[in-house]
Structure formats: structure tokens, C-alpha cells
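[1] build me a model from this:
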Amino acid sequence: MTVRRLHTITFLDSLGTGSYVAISVVYFVQVRGLSTGGVSLVLGLAAAGAALAGLPLGVVSDWLGARPVLVISHVAIGTLFAFLPQIRGPVGLGVVLVTIAVLQASIGPAKSTLLYSYSNPEQRTREQAIQRSIFNIGFAVGAAVSAVVTALAGDAGSVGLIYLNACSYLGCAVVAIALAPRTREPTATATATTDRGPLAVVRDRPFLLLTGLYGALALSECVIVVGVPMWVVTVGAPQYVIPFCLLLNTAAVIVLQTRFSRAADGTGRSRRFLTLGALAFAAGAASLAAVPPHDPSRAQLMILLATAAFTLCELLASAGAWALVLARVGARDQGAYFGTFGMSFSLQAVAGPLLFGWIVVPHGAIGWLVLGVAAVALLPAIGATVTRLGRARTRPQLA
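    You can find the predicted model right below:
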């Protein structure tokens, strides 16, 4: 029952987030009068704040408890979104949005900690995958709701969707209050690491390397959201291929993530999944490099093939990395470890748009080929990092 409530929180959260993200940029530019440069700056600062807050908020979750952090964060975020339409001036909007992003950085580690505690050890990787699939379902539904509402009600509908997002967060807080306060007893692996201290993660070099490597592979998600649309415009490919790419990615993650995660348990399989993920990333980059500038039919085919490859990378890397993370955390530092690992998502959200907008896309096919070569260059580091993690997972000391 408790795990189902966590899944309910994820669905409500993603439902509101999907409805908000779909209209946020248009709302801030057309309704609030901000420039596109101003919106980019605010979103970049928000992502940077979330990245920096991951570890501290994870430590707070370990100290205060994951359930109180989950309740407080959802109440605070819901309240801020409820007041967002009334805030005037770009500075006030920027402060609120950065604050929301920082608070949102606490939700992932808190939910992961609770899911870790409430799930049987053999089910943890699978439950994390289910969470990811549920998030994608909720996000897709929210985006669809947003499309209908804005088509029918225009700018007024955008404001209503912001209030809907606020209600979704407050609803999450209500469900979080009903979560069982007690967690399972630590497992043998966790017990062996309970003396590490709340900041031991900053000395756990193999885990930090895993976080960085996964952040690099997680750029596959940013490619589909940011890189592919930029490349479509640059090469003059039909723009209707963009939503098809997003639909392909979302549907594949919903259907396949749990199956991939079930097959990723074990150090050897995790290494294989991360290695194949890097190769899939390279294949996707090569496909985008091969997109012809004046051949719409072939361009669509190559872009869809690239999307399939990047989606495969997302599935493989997520399954392999989460299996290693769940085997690494201890009984008293779950929030710190989950918060640190969550920084990989925030960092790619900051670096991705800059990488594709300033470096890769402006250099054309060469830029994509260099990106693919960089992915292949990660292979030795992946092998060494996974080996070190596997060697130390049953020892109390850090590698």
C-alpha cells in the first residue's frame, strides 16, 4: 500500500509538471512579457540551483526524515505556484522559480529513500523503473491536457494550468502525510555502511564517477528535447517530426523501462548496460550527423533512427546506473546518496542546452560526430568505475 502511495505521488507530480512545462515558456513570454533571453537565464539559474542543492537537501532528508521533507517540499512548492500568477516583475519571478527548482531537488531523493525503505531488496530496481514509467505517463497526460486547455482558453487557460500544477503538489502533500512513518530494517549491505557518516558520499570517488558518467549519458534525454529540434530547424527537415520523436521516446520508456531494469541487476549486467548505452549514444549522434540537408524523406528517417538510438541509451543507462546506486546506499545516508546521484539530472539540464546550442549544432555534422566519439571515449571509465563499485559494495570502507 505504501509503495502504491508513492506511485500516486509520482503520477500527481508528473501530471501537474507536464501541464506546466508545456506552457511555461509561452506563458512567461506572451503573458508575463519576459524576453526569451530572460526566460533562458531564469531557467538556467533554476537548474543550477537545483544541481547545487541536491547533496545538501539529501543530507537534510537523512537528518529530518524523508517523509517530512516530502510533505514540506510539496506544500511549499504548491503554495509558490499558487502565488506565481500574482507576482510582478522579472526579479520576483526569477526568485520564485529558482526557489521552486531548489525545493524540487529534494523530492527525488526523498521519494527514492522511501521507496528503498519500503521495497524488498530484490524489488528495488524494478520499483524505481515503475516510478520512471509512471512519471512519463503522468507527464504525457499533463501535456495533453495542456494542449486542449490552451487551444480552448488561450492565455487564461495557461494561468489555470499553473493553478492545476499547484493543486497537484498540494495533493501530493496530502498523500505523503498518509505514508507509513516506519521503514524496513537495514539490509546486510546497508548495515555494513551505517558508520560512514552523512557526508561520506563526497569521499566515495567511484560513486561520484558513476554520477558524472550517468550525467553524460543522460544527455540522451536532452538531445531529444533540445538537440533534435535545433537540428531539425538547422537542416530544414519537416518540423512535424519533432513531436513524433517525443512520442517515440515517451512510449518506449513507458513500455520498456521496467523490463530493462529487471535485467540489469548485478555488477556484470550493469557494466554491460552502461557500455551498450554509450554505444547507442554514439550511434544516435552518427545518425544525426548523416541527416542530409535537402532530402526531407531521408532526413526524417535518420532523425527517427537517431531518436530510437538515444532512447535505447536512456533505457540502458538508467537501468544499469540505478542498479548500482541501489546496491551502494547505506542505512543512514540514503538521502545524501540519492541527492548526489540526482545532481546528474540537474547538471545535464544545465549543460545540455548550452552544449547543443553553442557547440554541437553550430558545427553541424562534425559536432555530432565529435559528440559520438566522446561517448565512445567513456567506455574505459565505465568499466573501471563499475569494477571499483563492485569490489567495494560489501566492504564498510570507501574505495
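[2] please count neighbours and contacts with C-alpha atoms only from this point.
    OK.
[3] residue nearest the centroid of the protein?
    Phe345 (4.7 Å; C-alpha atoms, centre = their mean).
[4] might one say that it is in contact with Gly215?
    Yes: if you go by C-alpha atoms under 8 Å, Phe345 and Gly215 touch, sitting 6.2 Å apart.
[5] give me the residues contacting whichever strand or helix holds Gly367.
    Gly367 is located in helix 364-377, with elements delineated by DSSP states H and E. Helix 364-377 is contacted by residues 217, 278-279, 281-286, 288-290, 359-361 when judged by C-alpha atoms under 8 Å, 6 or more residues apart in numbering.
[6] and if we set it to 10 Å?
    213, 216-217, 227, 231, 234-235, 275-292, 355-356, 359-363 (C-alpha atoms under 10 Å, 6 or more residues apart in numbering).
[7] same deal with stretch 391-399?
    Here stretch 391-399 has contacts from 188-196, 200-201, 203-207, 267, 324, 327-330, 385-386, 388-389, using C-alpha under 10 Å, 6+ apart.
[8] please give the structure of this sequence too, so both can be compared:
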Amino acid sequence: MTATARLRAVTAELVPPAGVVRVVSLSNLAKTAAHGIIMSVSVLYFTTSIGISATRVGLALTIGAAVGMLVAVPAGHAADIFGPRNATVLAMLALGLVTCGYAFATSFWWLTAVACLVLAGESATDASRGALVAGVVPPEERVRAWSYFRAVANLGVTLGAVIGGIGLYFDSQAGYRALLLLAGALFAVAGLAYLRVPVVPPTRNTEAQPSLVVLRDRPYAAFVVLNALLVMNGPLLTVALPIWIAQRTEAPTAIYPVILVINTICVVLLQVRVSRGAERLDGGARAWQRAGLVLAACCVLFALAGGLPLWAAVAALLAGALVHVLGEMLHSSGAWSLAYGLAPEGSHGQYQGLFGMSTQLGSTITPFAATVLIIGFGWSGWLVFGAVMCAAGLLAPVVVRAARKDPTRSGFSAPDEPAKVPETRPATDEPATASGDEAAGDPLSTDRS
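    A predicted model of the protein is given here:
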């Protein structure tokens, strides 16, 4: 292979292809940059500048997360009925507006109300966007598309954190408010970008079946439970590991930022490549099997770091970080494959809503569970988490087989016969010259799930 061919191959894995995937990727860049800003400044703003106690801030965000989970499925169902493109635009614009409310929160109750609106908007956005991707991207290309979205997301969160870090350096109330307003504006920019995506016709439910059919789909329910367990790998890295390093290992705490950098670089460079082969249900199930085993191995390595001298603890932590990011990427690939492949075409909004709910659930319960098990019991807590994720990964093929055999299910994307993509028509309100490359231009030049 020539040097030019190698360069093209590398570029193809790092740069989203022109058209819908690039537009959504750039929208995601703006969206996750907003997340990075909020993550880096919001808690300190509420606790130090506004004077709300850390306990109450945590409670407000927990209540908001619960509301967001309750909204997910109905919001996805609404996207199916009214059309996911327009639903995504409206949800993103609403998210941008309510996010600005963070800048003016002055009490616990105000913060709670805003958090409920923001996290409900997040759930609605994620569900409608998932349905939109199902409508405009062929089944066999969805996993690869989401690989690009996730790689770009890591860049977006990093960019937002850097911007937030500047605000933390100056440490002024006006600066914090300006950054939170900027986050709201970035959400709005991300939403307007979807006007460049073709309209997906709404679903017409002519059959005598329940409107929220996902709530009766037992194989899919089993899948989302397993997903909630595997999703725990994220908070284990971001919540449990830094406390473990500081309290239970001889390694310097400075190793933790290095681990985060390794994670970000690996996802940006390798997520698309790792996702190969997960396009169909069988491939997605295999990816999850491997993810469970790999994540269990990373838990063992992190646990070992607690009883080793400094140099060996650092080596175990770095090895665990590399193993963790591989498991994280395998889990993501399998999750995208099964989330779409186990859902009937035409109902992706509500199914993506339930899938998103499982992700939120896993992310919400893990910090508490990790504090109790890992910080409370030490290395044995890591082994418990490793065993849980190993079991969740190994059960993926069982769920796929159950879905195939269930006589009440129809319309999901079987591994050898990808389901048809609903016919789309160009948006009547987008510019006639909006080609794939142009769609990725000016409206999204700011920065990015």
C-alpha cells in the first residue's frame, strides 16, 4: 500500500464522511462542547458563587436525572409520531433555552426545576436523534456512523472542558454565567444543524397494537438491563478510579489525568476501527461478549494496583486504562448494534428512548454503588463489578436468540437481512444547495454521543 493510500485509509477512519454523518458529527461536536463546559463549571458555580450546598446540588441533579429517565420513552414515541428530524430540532432548541436557566439559578428549588427541564430535554434529544439516525442511515452503516459520533464527542467534551477551565481560572460569577449561556447557545447551534438533515416521515401506526410497544418487548427489556450494567464502566473510570488512586494506592494522583488523556486519544483514533464487524446482531453480540471479558480484566488490574509499590501500581493502572478503553469501545459498538437491530423499523424513537434510559440508569447508580463497594471494601469491590460486567457481556447472545424466537416480535433487523430504511424526502425548508460538504460548513463550525 502506498503512503497516499495509507493516508486516505487513516483519514477515512478519523474524518466523518461527507453528508448526513458529517452534519450529525459536527452537531455532536457543538453539543458535547456544551456538556464539557457544564461539567467543568456548574458544580463550582452553584456551590461557591451561589452558595448552594454540595449535598443539595447533588440532590437537584439526581431529581433531574430521574425526571429525564421518565421522559425518555414518551419523548421517543412523540418523535416517531411527529417525525424525528423536526422533533430533534425542537428538542435541541428547547434544551439550549432551558440550559441558560442554570446561569440565573439562585436557590435549590430553582436549580432543581432547571435541572429537571435540562435533563428531560437531554432525554428527548437523545431519543429523537436516535430515531433520526435510523431513518437517514442504512442499517448496515449505523454502527460506523455512531463510531464517528462518539469519537467526535470526545473532542467536544475536551474542548468544552478547556473553555470551562479558562472560566475556573478567572473564577468570577459573571464569567461562570457567561459560560453557561455559551453552553445554551451551543445546544441551539447543534439543533439548527439538523435542518441540513433530510426529513424522515412520521410513523403511521395502522395496526391494532399498543402505542408504546417497547414496554411489552421482553427481549429488548433484557437488553437494556444488561446495557445498564455494562454502562457502569464509565463512572468506574470517572468517579471510582480517582478516589481509589488517592486513597488506596501508592501511585501519585497525577496519574489520573494521564489516564483520561489515554482514554480520549484511544477513542478518537480507534473507535471506528474497533466497531468493525458489529454492524449486524451477531457481530454486536460478539462485541458485547468481548467487552464483558475485557472490562472484567480491567477491574482486576485496577484492584491489583491497591497492593503494589509505586512503580508497579502505576504500571497496573496504565495497563488497566488501556484495557478499559478497549472494553468501553467494544461495549459502545455492541450497544449501538443491538439497540437498533433489536428494534422494529418505524418505532426507533421509543426504543431509543428506553435504551437511553438504561444508559442514564447505569450512570446514575454507579457512583453510589462504587463508593459502597470499591471504597468501602477495597479490591473485592472491583472484583464484584468485574463479575457483573462479565456476566452482562456473556448474556448478550442469549438475548439475541430470545429475540429471534419470540413470536410476538417482528420487524427487527436480523443479522443476514438488514431491515429497510424508511423512505426519506428532502427537507422543504433547507437550502437547495445544501450538499453534504456544505452542510458541514458554517452553521456547525463551532464544535460538537
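[9] what's the following helix or strand after the helix holding Gly367 of the first structure?
    Counting by DSSP H and E, the next helix or strand C-terminal to helix 364-377 of the first structure is helix 379-392.
[10] so which bits of that next one are buried?
    Buried positions in helix 379-392 of the first structure, judged by neighbour count with 16 or more other C-alpha atoms under 10 Å: 379, 382-383, 385-386, 389-390.
[11] turn these into JSON lines, columns for distance to Leu70 of the first structure.
    JSON lines is the format used below for those (distance: C-alpha to C-alpha, whole Å):
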{"residue": "Leu379", "distance to Leu70 of the first structure": "37"}
{"residue": "Ile382", "distance to Leu70 of the first structure": "33"}
{"residue": "Gly383", "distance to Leu70 of the first structure": "35"}
{"residue": "Thr385", "distance to Leu70 of the first structure": "32"}
{"residue": "Val386", "distance to Leu70 of the first structure": "31"}
{"residue": "Leu389", "distance to Leu70 of the first structure": "29"}
{"residue": "Gly390", "distance to Leu70 of the first structure": "31"}
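[12] what range in the second structure matches the helix holding Gly367 of the first structure?
    The aligned range for helix 364-377 of the first structure in the second structure is 378-391, by TM-score structural alignment.
[13] quick one: map the residue nearest to the centre of the first structure onto the second structure.
    Per TM-score structural alignment, Phe345 of the first structure is aligned with Thr359.
[14] from Trp336 of the second structure, how far out is that match?
    12 Å (C-alpha to C-alpha, to the nearest Å).
[15] please apply the same query to Leu383 of the second structure.
    Counting by C-alpha to C-alpha, the gap from Leu383 of the second structure to Trp336 of the second structure is 27 Å.
[16] between the buried residues of helix 379-392 of the first structure, which is closest to Ala110 of the first structure?
    The closest of the buried residues of helix 379-392 of the first structure to Ala110 of the first structure turns out to be Leu389 (C-alpha to C-alpha; 23.2 Å).
[17] touching, that closest one and Gly268? I think so.
    No: proximity of Leu389 of the first structure to Gly268 does not meet the contact threshold set by C-alpha atoms under 10 Å, at 11.1 Å.
[18] buried set for stretch 49-64 of the second structure?
    Buried residues in stretch 49-64 of the second structure (16+ other C-alpha under 10 Å): 52, 56-57, 60-62, 64.
[19] among the residues you listed, which ones are in helices?
    Using DSSP state H, the subset of these located in helices is 56-57, 60-62, 64.
[20] enumerate every residue touching the equivalent of Val267 of the second structure over in the first structure.
    Structural correspondence for Val267 of the second structure with respect to the first structure (TM-score structural alignment): Val253. Shown in contact with Val253 of the first structure (C-alpha under 10 Å, 6+ apart): 129, 132-137, 247, 259-260, 311-312, 314-315.
[21] buried subset of those residues?
    The buried subset of those (16+ other C-alpha under 10 Å) comprises 129, 132-137, 260, 311-312, 314-315.
[22] what do we get in the first structure for Val41 of the second structure?
    Under the alignment (TM-score structural alignment), Val41 of the second structure maps onto Ile23 of the first structure.
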